[in-house]
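[1] quick one, what's the 3D model for this:
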Amino acid sequence: MKQTQDPRDETAATGKFFRSVRRNEDVPTSTTVIEAIAAVSDGDATDLPPLYDSIDPNALNALFDSEKAHSEQPLSVSFAYLGYKVCVDRERIDIRSATGDIGPSNLR
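    A predicted model of the protein is given here:
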């Protein structure tokens, strides 16, 4: 599933890439993270290095995709992956470049 450009994506104001993706309960959180990073990097999800180099995808899915994940208590997880800061909470996945110069051409 290819991510579509979100009107909330921004680069000009901060010099850092920002993408915000709404979580879909039917898609594992780890899959949504990979697809969003692929969209940001203008690449294919299958070409990206394994997510487990940065975070355990099973643990990420367990936190956000299980029946217990439907709590009203705040929950967020942040980690670095491919030069991006990934922040996951119960509703969204936000991706920011770690520096202003990370972008599609710098990930190859």
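[2] drop to CA atoms for contacts and neighbour counts, all remaining ones
    Will do.
[3] mind checking how far the residue positioned nearest the centre of the chain is from E10?
    In the chain, the residue lying closest to the centroid (Cα atoms, centre = their mean) is V33, at 3.5 Å. Separation of V33 from E10 (Cα to Cα, to the nearest Å) stands at 18 Å.
[4] same question for T31.
    Counting by Cα to Cα - T31 and E10 are separated by 23 Å.
[5] A59 too?
    29 Å.
[6] compare those two and say which is more crowded by neighbours.
    Using other Cα atoms under 10 Å, the more surrounded residue of A59 and E10 is E10, with 15 against 12.
[7] the more buried one and I95, how far apart?
    Counting by Cα to Cα - E10 and I95 are separated by 11 Å.
[8] what touches both of these two?
    F17, F18, R19 (Cα atoms under 8 Å, 6 or more residues apart in numbering).
[9] for the last one, give me its contacts.
    Listed by Cα under 8 Å, 6+ apart, the contact partners of R19 are D6, R8, D9, E10, A36, V40, D94, I95, R96.
[10] in this structure, where's the longest helix?
    For the chain, the longest helix by residue count, based on DSSP state H, is helix 29-40.
[11] now what about that helix, what contacts it?
    1-4, 19, 21, 23-24, 44-45, 48, 51, 57-58, 60-61, 64-65, 86, 93, 95, 103-104.
[12] please give me the structure for this one as well, since I'd like to look at both together:
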Amino acid sequence: MRGNDDGVRQDGRDDEHSTHSAGLAEDSPHRVSYDTPAKRPSQAVVEAVSEVTDTNLTDIGPLYSAIDPEALDKLFRRDDGRGAPTGRVTFALDGHEVTVRSGGVVEVRADGDDE
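    Have a look, this model is predicted:
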């Protein structure tokens, strides 16, 4: 599946849990797509890290220790009438580098991996 320059899928699919790579290969992140109107980015982040680490959602460190969940959700909200937001945010959570991209994509990689 080819994506654009920032790695967002081009096929228009909005599968809630579309996993594009299994596990954490050294050269590529674990990438998950989520349904942007139905799910908040903050929720998708916790679920993606849980999936990668094979950990219960409640056992992951608090998201607010890494980033303000409300601010993250507002960055990628589509209800302002100006069209879909663009961009990405990267932060560390539970020993992983997490990138949230516009278009409903979360990438998780082990801290220290090069992009």
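[13] what's the matching range in the second structure for the longest helix of the first structure?
    The counterpart of helix 29-40 of the first structure in the second structure, using TM-score structural alignment, spans residues 41-52.
[14] straight-line length of stretch 8-17 of the first structure, end to end?
    Length of stretch 8-17 of the first structure, first residue to last, Cα to Cα: 11 Å.
[15] how close does the residue in the first structure that D94 of the second structure lines up against get to Q73 of the first structure?
    Under the alignment (TM-score structural alignment), D94 of the second structure pairs with L82 of the first structure. Distance from L82 of the first structure to Q73 of the first structure, counting by Cα to Cα: 29 Å.
[16] over to P28 of the first structure?
    Separation of P28 of the first structure from Q73 of the first structure (Cα to Cα): 20 Å.
[17] cool, and D26 of the first structure?
    Distance from D26 of the first structure to Q73 of the first structure, by Cα to Cα: 21 Å.
[18] which one in the second structure is aligned with D65 of the first structure?
    Mapped onto the second structure by TM-score structural alignment, D65 of the first structure lines up with R77.
[19] actually D56 of the first structure, not the one I typed
    For D56 of the first structure, the aligned position in the second structure is occupied by D68, per TM-score structural alignment.
[20] can you pull the contacts of that match?
    For D68 of the second structure, the contact set (Cα under 8 Å, 6+ apart) is empty.
[21] V108 of the second structure contacts T99, correct?
    Yes: using Cα atoms under 8 Å, V108 of the second structure is in contact with T99, at 6.5 Å.
[22] between the two, who's got more neighbours?
    For V108 of the second structure versus T99, the count of surrounding residues by other Cα under 10 Å is larger for V108: 27 against 19.
[23] tell me the counterpart of the more buried one in the first structure.
    Aligning on TM-score structural alignment places V108 of the second structure opposite I95 in the first structure.
[24] what residues sit buried inside the strand or helix carrying that match?
    Here I95 of the first structure, judged by DSSP states H and E, is contained in strand 92-97. Residues of strand 92-97 of the first structure classed as buried by neighbour count (16 or more other Cα atoms under 10 Å): I93, D94, I95, R96, S97.
[25] the last one: what's it in contact with?
    Contact partners of S97 of the first structure, counting by Cα under 8 Å, 6+ apart, are K16, F17, F18, G83, Y84, K85, G103.
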